[in-house]
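Enquirer: Got a sequence here, can you build the structure:
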Amino acid sequence: MVTCSVLSLFKNPSTRAETLSFRVEPNCQIIGSFNGLLCLYDYDGDFRLCNPSTRLTSKKSPHSFWSRQDITHFGFGYDQVKDKYKVLIAIRALNMTKVHTFGTNSWTTIQNPIFSESGDKEGKFVGGTMNWLNKRTGSYGNWAIVSFHMEKETYSEVLLPPKHDGGNKHVLDVLSNCLCFHYFDESHWVLWLMEKQESWTKLMLIPHNRICNFRLFFHPLCISGNGDVLAKCLDPQLVLYNANKGTYNYPKLRGWFRPDMHIYHESLVSP
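Expert: A predicted model of the protein is given here:
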């Protein structure tokens, strides 16, 4: 595993990535990060938590018995009321969601809402909820956000920004601790931010006509106080956009080998 300070990237796009002594096994996938903890999923179907700062890992979850092909949706988040970390997986064939609370020895079962094959697979955690873009069954071009409340362990639906049902290359992310919904039109990526419950604000327009790969893959990772947006895309791997100047920069992470990137905050939290 290698790390790089986000602040250093904003100041110096050619910052070198640092290698940690903490090693993530090649068969593990990072499926989420919160409070300085990473949730890892291996090919054997087991989950565990790790803190790269302290080099500590938790015990593995009880075996889930489902392969990656069986899991249609998943997510990792935090129940603030009970001070517990949870991972959930949705199994389409069984039409149910399995939830594991780390520190326990079991999975609980919850009935699924109807997930579509066109929706997100990886959930976005923010404000105590896990969220996925999901196409409503039996409709064409009609999308919404399926939201899972981590403490209550219940599903609900959140509407997209007004007069929009998903658009082209629509994506759900987390930016500034808020849900961020974005899509592209003929010349721009359009970013919306949900700063209050189900209240959307158009954040900015990012022109993509200069770089065609923006049309294929664009995920904002974070935004600075002066309006710089750091995002990952296909090629180059990272792009830094200054909204005030309308300029682009392309950070090069020398020493970066893994294709997946996650923002995490260093902490001493025990997994």
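Enquirer: Going by C-alpha atoms from here, please, whenever you check contacts or count neighbours.
Expert: Noted.
Enquirer: can you give me the strands in the stretch 101-250 of the chain?
Expert: With DSSP state E, counting those that start in this stretch, the ranges of strands along the stretch 101-250 of the chain come out as 107-111, 124-126, 129-135, 143-149, 154-158, 168-175, 178-184, 188-196, 199-207, 218-223, 228-233, 238-242, 247-249.
Enquirer: Geometrically speaking, which residue is the centre of this protein?
Expert: The C-alpha lying nearest the average C-alpha coordinate of the chain belongs to Lys124 (C-alpha atoms, centre = their mean; 4.4 Å).
Enquirer: And the strands of the stretch 101-250 of the chain: which comes nearest Phe47?
Expert: Comparison of these against Phe47 by C-alpha to C-alpha identifies strand 107-111 as nearest, at 11.8 Å.
Enquirer: Against which helices or strands is that closest one packed?
Expert: Packing contacts for strand 107-111, counted by 3 or more C-alpha pairs under 8 Å, 6 or more residues apart in numbering; DSSP states H and E, involve strand 96-101.
Enquirer: To compare with the earlier structure, here is another sequence to fold:
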Amino acid sequence: MQLANAADQSLCLVLHSEFPKFVLYNVLVNDLGSRYKEWKRLILPFQETLSRFEIVGSCNGLLCVSDYELDDPVLIYNPLTWDYKLLPDKGGEHLKGKVYRCVFGFGFDPKTMVYKVIKIVHYAGSSSKVPDLNRKPDVYVVTLGSEEWTYKGQTHYQLTGSSSEAFVNGKFHWLTHCNFLEVGKCQDIISFDLSTEKFQELARPDFEGLMKHTCPLVTLKGVLSAVISYDDETHEIWKMRDYNVKESWSREFVIGKYIPKIFLTFGQFNSYPGRGRIDGYRKHKFQVICILSNGEILLLYENQALVSYTVETGKFTDLKIKGQRFEYLSTLHTGSIISVNAAFNMHG
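Expert: Now for the predicted structure:
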């Protein structure tokens, strides 16, 4: 019952900052229009175990957190109740120096009533900074409460990012990594079904945006959406209204060019947040966070400036929040009192 009500009342942003040290903050989305809004620092009881970390998933009030550099260990953490629990170590070939990067997904499977984490391991080539494109990534899945990761074979998809960009219809979604030397080659949209544990290519629209990396996926009001950023700094939001029906893709919003006031006053803070490695793809010049209850669209520019956009009038409003960091990654999160131990004990 609490979780059902939390979707509106406890929706928040979790801010992940790496400077001067790894910390998490949060702010309620409903407070963004208040003059008293403030980033509140979260208590991190796991810091002795995991001092350098990143968020790779959020589901039902639980955060999935992984090691910033090695991707192991991985743990589940509830920032409201402060409890956390480690997932089993991967082991085997998943050793430092052999792994190029890992892609994660964390979600709840309503069919089997369990929480699962997927881990897709991309391997390194001649050095840790070069991917081995001749070796297919390995796929592992763990159900919270089980003793080990289950090997699900290999996939030929090279996926972008370090975590799933959108969770819709019980499925994770990613874009494939695009080799720009392949003329006419577009990024594909790939899903992974938590119940069947199978990958699938989704019908993608025919628009220029999928030719670029600046095309993140996002869930808006429960609908899979794609955000297209063009060179003139205008943006489009496309929605797939009927799941996996190509003809249902439609352009819903067009957002004009805007420079947040903080950039005009102080310029931009030019470090690289959200993974110090080149494979992170987490540095977005423009990011759509969510659609607010009043219909405004919440935007994040350069991982530094939160802005709300009113569709009807085309008005941009800069959101100043007390305690804001210079640069950060932002995760949409629903606060809940679900116990981490209870989530692990749901394993049948």
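Enquirer: Superposed, what's their TM-score?
Expert: The TM-score (TM-score structural alignment, normalised by the length of the first structure) is 0.86; 267 aligned residues with a C-alpha RMSD of 2.7 Å.
Enquirer: could you dump the strands of the stretch 101-250 of the first structure to CSV with distance to Tyr43 of the first structure?
Expert: As requested, the strands of the stretch 101-250 of the first structure are exported to CSV (distance: least, C-alpha to C-alpha, whole Å):
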stretch, distance to Tyr43 of the first structure
strand 107-111, 18
strand 124-126, 22
strand 129-135, 23
strand 143-149, 25
strand 154-158, 28
strand 168-175, 25
strand 178-184, 30
strand 188-196, 35
strand 199-207, 38
strand 218-223, 26
strand 228-233, 25
strand 238-242, 28
strand 247-249, 36
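Enquirer: Now do whatever residue of the second structure lines up with Phe181 of the first structure: how many residues are near it, please.
Expert: Aligned against the second structure by TM-score structural alignment, Phe181 of the first structure finds its counterpart in Ala226. For Ala226 of the second structure, the count of nearby residues is 28 (other C-alpha atoms under 10 Å).
Enquirer: Also His73 of the first structure?
Expert: His73 of the first structure - counted by other C-alpha under 10 Å - has 20 other residues nearby.
Enquirer: Counterpart of it over in the second structure?
Expert: Using TM-score structural alignment, His73 of the first structure lines up with Val103 in the second structure.
Enquirer: next one: Glu195 of the first structure
Expert: Taking TM-score structural alignment, the alignment pairs Glu195 of the first structure with Arg241 from the second structure.
Enquirer: how far away is the residue nearest to the centre of the first structure from Val171 of the first structure?
Expert: 11 Å (C-alpha to C-alpha, to the nearest Å).
Enquirer: and what of Ser267 of the first structure?
Expert: Here Ser267 of the first structure is placed at a distance of 29 Å from Val171 of the first structure (C-alpha to C-alpha).
Enquirer: do Lys232 of the first structure as well
Expert: For Lys232 of the first structure relative to Val171 of the first structure (C-alpha to C-alpha), the value is 13 Å.
Enquirer: Over to His219 of the first structure?
Expert: 8 Å.
Enquirer: what does Arg254 of the first structure give?
Expert: Applying C-alpha to C-alpha, the value for Arg254 of the first structure to Val171 of the first structure is 28 Å.
Enquirer: Of these two, which one has the most company?
Expert: Val171 (21 against 12).
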